[in-house]
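> what follows is a predicted protein model with its sequence.
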Amino acid sequence: MTTPTATGSTWTFDAIGTSWAIETASPLPSIARDAVSAVIERFDREWSRFRDDSLVSALADGRAASVPAPGDADAMLSLYDELDTATAGAVNPLVGDALARLGYDARLTLAPWGDPEPAPAWRDTLSFRDGRLSVTRPATIDVGALGKGRLVDLVLGTVREHVDGDLVVDASGDLAARGEPLRVALEHPYDTTRAIGVATVTDAALCASAINRRAWGDNLHHVLDARTGAPVRAFAATWALADTAMRADALATALFFDGGPELAASWNAHWVRMHTDGRVEWSPGFDGEIFA
């Protein structure tokens, strides 16, 4: 939840299954809105496992073993490599089939059809070279660990080509801000009317992840340990502050596992996370306040 700007304009819309709000000092011209829509459509058409015509769906259902590599492939897969190493394999871009087994599939049936299974070893299955994204066998890429953050960065860059001044791009919990410091409430994962604290975002990004946001069935949710294919149980919510939204989003995922805090320290990033028993911990130097 962001603090609304005192003056300016807010453009709200829905895209990639979530709500967006772009706050600017002056109304966005139509050319800027069209450019933002084009960036989001391109990203979704390439990376969404929820649409049949995407590149990753072609790799998942066997229609193709190789597709033209999206422009984001190098940046995102390189960051996945860091996440994989930091979390000892808990974060993996081929977790899509494991999510589908538990009901979080392309049709959002939310009906599990099998027991949890580990994701395949992605470095042996997925490759990116010579401008092609390839798999050795059908496999479902899911970039949920950092993809929305990447898209927030792309939208931010697009908007900045058209307007000056203070700017906030907020994609329902993943946001980037430029200009005046922004105070953001950290929503309590067990009571969305409350906050556990407040973070100050200054020319940076804040991303959050919580097990209550996409949850269904018998204690099932979208944050899986790729090594087991089962939902994580130790933490209920995470927040990460970093220089880019993609890094903040990646850290919000990594913080559900051992190795997340160490990765954040190596990036000079800050974080907060809540255990499922209600205990809260945060990084040294966190710019904000945690309520007692």
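Thanks, I have it.

> make it CA atoms for all contacts and neighbour counts henceforth
Will do.

> roughly how far does residue 150 sit from residue 144?
For residue 150, the distance to residue 144 equals 10 Å [Cα to Cα, to the nearest Å].

> which one of these two has more residues nearby?
residue 150 (23 against 19; other Cα atoms under 10 Å).

> hmm, who's touching the strand ranked longest in the chain?
Looking across the chain with DSSP state E, the single longest strand is strand 191-201. Strand 191-201 is contacted by residues 177, 181-188, 241, 286-291 when judged by Cα atoms under 8 Å, 6 or more residues apart in numbering.

> out of the residues you listed, who's the most crowded?
Ranking the contacts of strand 191-201 using other Cα under 10 Å puts residue 241 first, with 30 neighbours.

> my guess is it meets residue 208, correct?
No - contact criterion Cα atoms under 8 Å: residue 241 and residue 208 do not qualify, at 9.1 Å.

> before we move on, back to that, if you look at the contacts of strand 191-201, which of them are in strands?
Per DSSP E, the subset of the contacts of strand 191-201 in strands is 177, 182-188, 241, 288-290.

> strands along the stretch 101-250 of the chain, start to end?
Using DSSP state E, counting those that start in this stretch, the strands of the stretch 101-250 of the chain run over residues 126-129, 132-135, 167-170, 174-178, 182-188, 191-201, 204-210, 215-216, 220-221, 224-225, 230-231, 235-242.

> now these in TSV, with distance to residue 19?
Listed next are the strands of the stretch 101-250 of the chain as TSV, based on distance: least, Cα to Cα, whole Å:
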stretch	distance to residue 19
strand 126-129	31
strand 132-135	29
strand 167-170	8
strand 174-178	11
strand 182-188	16
strand 191-201	16
strand 204-210	14
strand 215-216	18
strand 220-221	20
strand 224-225	23
strand 230-231	25
strand 235-242	19
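
> ok, structure two:
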Amino acid sequence: MGHSFSFEAIGTAWRVDSAAPLLAAQKAGLLRIAEDYDALYSRFRADSGITELAASGGSLSLPGHGARLGRLLRTLHDVTGGGVSPLVGERLADQGYDAGYSFVPTAAPAPARAWDGLLEWTEDGVSLAAPALLDVGAAGKGQLVDLMLEYLLAAGHGQAVVDASGDMRRAGSGSITVALEHPYDPSSAIGTVVLTEGALCASASNRRVWGDGLHHVLDARTGHCVDTVVATWVLAADAMTADGLCTALFVTDPADLAGSFDFDFVLMYSDGRARYSAPLAGALFS
């Protein structure tokens, strides 16, 4: 693909590659999609919908794609026994990953509050019975990748890749080879995968680290940082699902997810061992 558009959004670097050049209006459209999403879901913005819910509870109307996100998060919550939950937001903030990026814990780790009775996520939006800080980071970036690719496809760009710093989705003929970055050495890789059409997402607990063993991947059942798995990669049809499964693999066994999702995976444990689905057996370097 001969044309690229790079930009910053939701706190990370993005790159869109396309066979045909993007029009100025299409570039603006991508930026608008990112801004609208951030204005809904960012817990780091004082003016976002999520921040308003955290202050007062009540309801937040969401566009149609909000229902898709809610269904995925509920499924992940149920399949992991509550290990993945949007209600982990206040526990992340308690540990220092707050709106001001203080990185100073203010409370001991504790389980996220229970979904049922507090959070209702419907086709129309989100309702909270009491103020609570939500966090959709389990799958939100992946969904934003999907929304951008869907926008490009609707605009006639049938050959395109949307890459949000390693969380990507590709459409069109051919394939690309993607390195799986070593979680302890960004200059090296543990293997490569070939991406044709579909999504590849990755998550690593060392991406955001502070304090003594603190990072951004919490088990919502305990409020503690996960210390057994250090990195996950998932291939799936769409980026929202791949992103969500990357998160879920930190807190549950791949077999627990296989009954609900179609995906391939690689995960790396803190002792250096790797585990992978059969189709990716040749992806890792020996």
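Right, received. Where do you want to start? None of these values were measured; they are calculated from a predicted model.

> tm score of chain vs chain?
TM-score for the superposed chains, counting by TM-score structural alignment, normalised by the length of structure 2: 0.95, backed by 285 aligned residues with a Cα RMSD of 1.5 Å.

> what residue of structure 2 takes the place of residue 85 of structure 1?
Matched to structure 2 by TM-score structural alignment, residue 85 of structure 1 sits across from residue 78.

> gap between its match and residue 103 of structure 2?
30 Å.

> out of those two, which sits in the more crowded spot?
Higher neighbour count among residue 78 of structure 2 and residue 103: residue 103, with 20 against 13, using other Cα under 10 Å.

> skipping adjacent residues, who's closest to that one in space?
residue 96 (3.8 Å; Cα to Cα, 6 or more residues apart in numbering).

> residue 24 of structure 1 too?
residue 167 (4.8 Å).

> counterpart of that neighbour in structure 2?
Checking TM-score structural alignment: residue 167 of structure 1 goes with residue 160.

> give me the secondary structure label for residue 57 of structure 1.
helix (DSSP: H, G, I helix; E, B strand; the rest coil).

> ok, it - contacts?
Contacts of residue 57 of structure 1 by Cα under 8 Å, 6+ apart are 48-51, 140.

> alignment lookup: it to structure 2.
Residue 57 of structure 1 maps onto residue 51 in structure 2, by TM-score structural alignment.

> what do you get for residue 34 of structure 1?
Per TM-score structural alignment, residue 34 of structure 1 is aligned with residue 28.

> so where does that match fall, helix or strand?
Element membership for residue 28 of structure 2, per DSSP states H and E: helix 24-41.

> that helix against structure 1, how far on average?
On superposition with structure 1, the mean distance recorded for helix 24-41 of structure 2 (mean Cα distance after the TM-score superposition for structure 1) is 0.9 Å.

> cool, and stretch 140-153 of structure 2?
Looks like 0.6 Å for stretch 140-153 of structure 2 (mean Cα distance after the TM-score superposition for structure 1).

> residue nearest the middle of structure 2, spatially speaking?
residue 139 (3.4 Å; Cα atoms, centre = their mean).

> which one in structure 1 is aligned with it?
Per TM-score structural alignment, residue 139 of structure 2 is aligned with residue 146.

> again with residue 171 of structure 2
Residue 171 of structure 2 maps onto residue 178 in structure 1, by TM-score structural alignment.

> which position in structure 1 pairs with residue 273 of structure 2?
By TM-score structural alignment, residue 273 of structure 2 lines up with residue 279.

> check contacts around the nearest residue to the match of residue 171 of structure 2 once chain neighbours are set aside.
Leaving aside its sequence neighbours, residue 178 of structure 1 sits nearest to residue 203 (Cα to Cα, 6+ apart; 4.3 Å). Residue 203 of structure 1 is in contact with 176-181, 243, counting by Cα under 8 Å, 6+ apart.

> give me the contacts around stretch 112-128 of structure 1.
Taking Cα under 8 Å, 6+ apart as the rule, stretch 112-128 of structure 1 contacts 69, 73-74, 92-98, 100-103, 133-137, 139, 225-230.
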